[in-house]
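Asks: Here's a sequence, model it:
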Amino acid sequence: MTELKVDIENTSHRMSAARCDPVYVAVLLLVALTLLVFFPVRGYEFINFDDDLYIINNPHVNTGLTVENIRWALTSTEFSNWFPLTWISHMLDVSLFGLRPEGHHLSNLLIHTANVVVLFFVFLRLGVPLKRAAFIAALFAVHPAHVESVAWVAERKEVLSAFFWMTTILAYTRYVRNPSMANYALVVFCFILGLMSKSMIVTLPFVLLLLDYWPLGRFRPRADVRGLILEKIPLFVLCAVVSVLTVAAQKQSGAIKTLELFPIKHRLLNAFVSYVRYVVNFIAPYDLSVMYPHEKAISLMTGAGAFALIALATGFVLWRAKRFPYLFTGWFWFTGTLVPVIQIVQTGLHSMADRYTYIPYIGLFIMAAMGVPHLLKDYGKAALSLGVITILVCAGLSVKQLSYWKDSITLFTHAVSVTRDNYLAYNNLGCALSQTGRDAEAVAAFEKSFSIYPNSAVIHVNAANLMLWTNRKDDAIMHFRTAIALDPANTSAYVGIGVALLMLNKPGESIPYFEKALVLEPTLTAAVSYLNAAKHQAVSGSSTANPSGKNFN
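Replies: The predicted structure follows:
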């Protein structure tokens, strides 16, 4: 009986010690902070920007987790990328929650919360003091620029790949402490899972070299630097394979824009300006937008000024690297991990994106967490207070930024209000307004969009579809023809003209357009159905049915 009493007392003491353990408390606070800020997302809708293409209207995803769908995920390069693990995660959500957005949003939030906790343990394992590791993780949790990656269901690839990015580093710290084939195999395995989630993490082997410099200190005098590089060769090989696959997929889908659309000079100037804007958004994260269109022209002086600022920052970091090695690691973590998405190789029509900062900003978090306490080393309480205030301000700004993601109309209305000439946002706003029956406002949004950028076939097709729906057939045909002139392979435009002609009781004139669409896309079922209807109408003389509904790209 006495022994049982002693065991109970010992167990009680251990539980009490666990509850008071600073690491345990920090983890609870980080989880609570993350959930408190982001929990409203559970009631948000899908948005009409990739959520529809990735999940709602994707037959391989919206039918859930099946062997056939998994086989498709492993081999598909649709949507300009290869990320099978991300596809499988979306399929699992559909199997669990159907197409109700709540479950999909909660999955993103849970992965983000896991990322916060793993990141905290990563820096603890790297030897960063507990308070500073907690500050880095807290900033990562609630920085407003990260709202996009969490609140946007289609950005599952960002949060999921980041999870494996962090677990790879965690496995790497284990390997550094105990080099063995088994521990190295775990590093490779985690990295492969990350690459299968999103190819942007190809920069991770370079970041491991940065961590070798600081805080792991493997670049000490007489260290075998060549050996540090050689040990990462398998990781570099994996990066090369996935990079080639990704570029091929993006070229095939047309995601990589031509030099005629964005000349190399403009891309370089935009890259320099974007780096500066990312730093500004890190320091003052407000007026953030889901879309940042390219400026029509960036002056050479603006680009040169941005380049000078980057060069000065880089020069300072190199100058102080020996005394403050965390500045070196943090700055080149930030600048290096942005390289794949800095838009020198232009993908899409945007100039930059908040979602691209999900991993790169960790570098700036390192600089802030390590540098500010050093500057205020004689004012410990002031440094702690400043850190707490920073977290609270970021949390408040994130709550506000999150509120814009509740639905498509709110999101894109905000986007056009905080950016200039954002034709991309006006286009999506028009689609969202139309889907809720606000057709007059939708037409105005589309007209605003192509008045800013008249050379987008997609925008003209969307406007034409709405005009067709609202019985403005002649206007619709005009916009469909404009779309074809801009993009002769746009099947939606050919089908649209055919439908408009059918509605005007001109079946004979409509048939060539449906046939052209089928030449371009032989499996396009809508074109087959309309072609059969046109042939039947041409023979029987009966009137055609109205189009089945609004169809936006």
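Asks: From now on I want contacts and neighbour counts done on CA atoms only, so please keep to that.
Replies: Noted.
Asks: Please enumerate the helices of the stretch 251-400 of the chain.
Replies: 264-283, 300-319, 325-337, 361-375, 380-403 (DSSP state H, counting those that start in this stretch).
Asks: Proceed likewise with the subsequent sequence, for comparison:
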Amino acid sequence: MTELTTTSKKIFHNLSTDFLNPWKDQIQSLVLFIVPFIVLQQSLHNSFQVYWDDHWVLFNTYTSDGLTIANLKAIFSQFYNGQYSPLNQLYYTIIYSLFGYKPFYFHFSALLIHLVNVQLVYRLVKSLLGFVKHLTTAQISQQAFFVSLIFGIHPFLIEPVAWISASKILIYASFYIGACLCYLNYIRSKKISHLFGSALFFLLSFGAKEQAVAFSLTLFTFDYLAGRNFKDKRLWIEKIPFLLLSLVLGLVTIMSQADNGEGLISMQKKYPFYQTLIFASYCLFEYFVKCLIPIRLLYVYPFPNEIGKPLPNFFYFYPTVLLLLTAIGAKLIKDRFYIFCLLFFIVNILLTIHIIPISRFSIISDRYVYISSIGAFMIIVGLLFSINTIGKKFQMMLLIGYVVLLSAYSTQRIKVWYNSDSLKKELKQLIRNRPMDNQKKTNN
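Replies: Predicted coordinates for the structure are as follows:
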């Protein structure tokens, strides 16, 4: 009788597992929609940031002139305030044409695109983990789920969701991940149609945000993870269209900035090169650490010194630590997957860390890490899953606890973006706490 009961339990377990398996992806996708929505839904009540870029990025003639032929031509053929983001501007124009200047619809659209991106990240990570041979299908699914969940609720990624003027990040990311998925399909199938699809999504991604220019370098990180032979001529020939696109689109970006008297070829005063290298090391360090532990998040991070002035001494700490960590990592990190994650992170943040001068008030900005963060989150989840000594239950407890803490912080952080007055409060606190301002007070 006992044997019969045990057998029946095994049969029931197998039947239930077989029944639920086809629904596993759907259930995970549903959770990845519901949880980030619950955490971030407060953004739907936010207003416009009338004193923080919304007043010109959103409120302009390109938006208010609607979907006329003349306006569409202007959107796609003109630079605006040093930027070229026709798809993002078209997005504003469509929402305005349907609903007018009502903040709810702009915030709802932003949240919806972010939720779509969470689903895309889930598929991207599953595709990437498919190249990691020692992982089972179940492990791939679990890790992809947690990476995507963290991506969906992380407080460091709130800015493009809560701030209408940063919507270009969300739109660029959607097309960018689409381009990544097409290229990964190409690696597996060798179908040229996937390569064309990747190039098309790359172009559309740039139409929303110039940061997409880094895509051609991202392709090489995928080749590395997939174990492709870099001596193979085909690998380099297939990159030529992407590299040429990156070159052309990079020139468009430089021209758009120059049109506003800014950027690489402008006559603006610039920081000396040695300081930009220190800024770059600071940015890499801060972006990565804030992905792991989102501490001291702000909506603006001012440069530590004015152009022509010396850096605070503590800034020299960052290149020293970065070089030390690089040397240690080169000896200890042998796993291709973790090396890929680091490369993916660096490549996709490279254009925003001031090695190439960009006209920005902030030395770092939360929104710039939106795509790069995927690499950091894969490292976090991958390391937790690789620690076999703590047991699966404890692994799950750690991950769920991490997600809960991030979610709690996000629900508080998103309130800062309610309106311009709430941002001002944080700015006043920032000014009071800035070392350089305190130094001025002391000197005076």
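Asks: Can you add mean neighbour count and distance to residue 202 of the first structure and give the helices of the stretch 251-400 of the first structure back as JSON lines?
Replies: Converted to JSON lines, the helices of the stretch 251-400 of the first structure look like this (neighbours: other CA atoms under 10 Å; distance: least, CA to CA, whole Å):
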{"stretch": "helix 264-283", "mean neighbour count": "18", "distance to residue 202 of the first structure": "19"}
{"stretch": "helix 300-319", "mean neighbour count": "15", "distance to residue 202 of the first structure": "22"}
{"stretch": "helix 325-337", "mean neighbour count": "22", "distance to residue 202 of the first structure": "8"}
{"stretch": "helix 361-375", "mean neighbour count": "20", "distance to residue 202 of the first structure": "16"}
{"stretch": "helix 380-403", "mean neighbour count": "17", "distance to residue 202 of the first structure": "28"}
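Asks: right, so of these, which gets closest to residue 512 of the first structure?
Replies: Distance to residue 512 of the first structure, taken as CA to CA, is lowest for helix 264-283 among the helices of the stretch 251-400 of the first structure, at 39.3 Å.
Asks: what range in the second structure matches the closest one?
Replies: Residues 273-292 of the second structure are the counterpart of helix 264-283 of the first structure, counting by TM-score structural alignment.
Asks: Centre of the chain to that stretch, how far?
Replies: Distance of stretch 273-292 of the second structure from its chain centroid, counting by CA atoms, centre = their mean, to the nearest Å, is 16 Å.
Asks: And for that stretch, what's in contact with it?
Replies: Contact with stretch 273-292 of the second structure is made by 156, 297, 311, 315-316, 318-319, 322, 346, 349, 353-355, 363-364, 366, 369, 373, 376-377, 380, as judged by CA atoms under 8 Å, 6 or more residues apart in numbering.
Asks: One more: stretch 180-189 of the first structure?
Replies: 168, 169, 171, 172, 174, 175, 234, 235.
Asks: so who does the alignment partner in the second structure of the second one touch?
Replies: The criterion is TM-score structural alignment: under it, residue 169 of the first structure has residue 180 as its aligned partner in the second structure. Contacts were defined as CA under 8 Å, 6+ apart; by that measure residue 180 of the second structure touches 124, 198, 219.
Asks: I'd like to know how far the last one sits from residue 11 of the second structure.
Replies: Note on residue 219 of the second structure: its distance to residue 11 of the second structure, by CA to CA, to the nearest Å, is 46 Å.
Asks: So which of those two has more stuff around it?
Replies: residue 219 (17 against 12; other CA atoms under 10 Å).
Asks: in the first structure, what residues pair with the lengthiest helix in the second structure?
Replies: Longest helix of the second structure, by residue count under DSSP state H: helix 103-129. Using TM-score structural alignment, helix 103-129 of the second structure lines up with residues 101-127 of the first structure.
Asks: Distance check, the alignment partner in the first structure of residue 203 of the second structure against residue 451 of the first structure.
Replies: Counting by TM-score structural alignment, residue 203 of the second structure corresponds to residue 192 in the first structure. Separation of residue 192 of the first structure from residue 451 of the first structure (CA to CA): 45 Å.
Asks: out of these two, which sits in the more crowded spot?
Replies: Set residue 192 of the first structure next to residue 451 and count neighbours by other CA under 10 Å: residue 192 wins out with 20 against 12.
Asks: Remind me which helix or strand that one belongs to.
Replies: helix 181-195 (DSSP states H and E).
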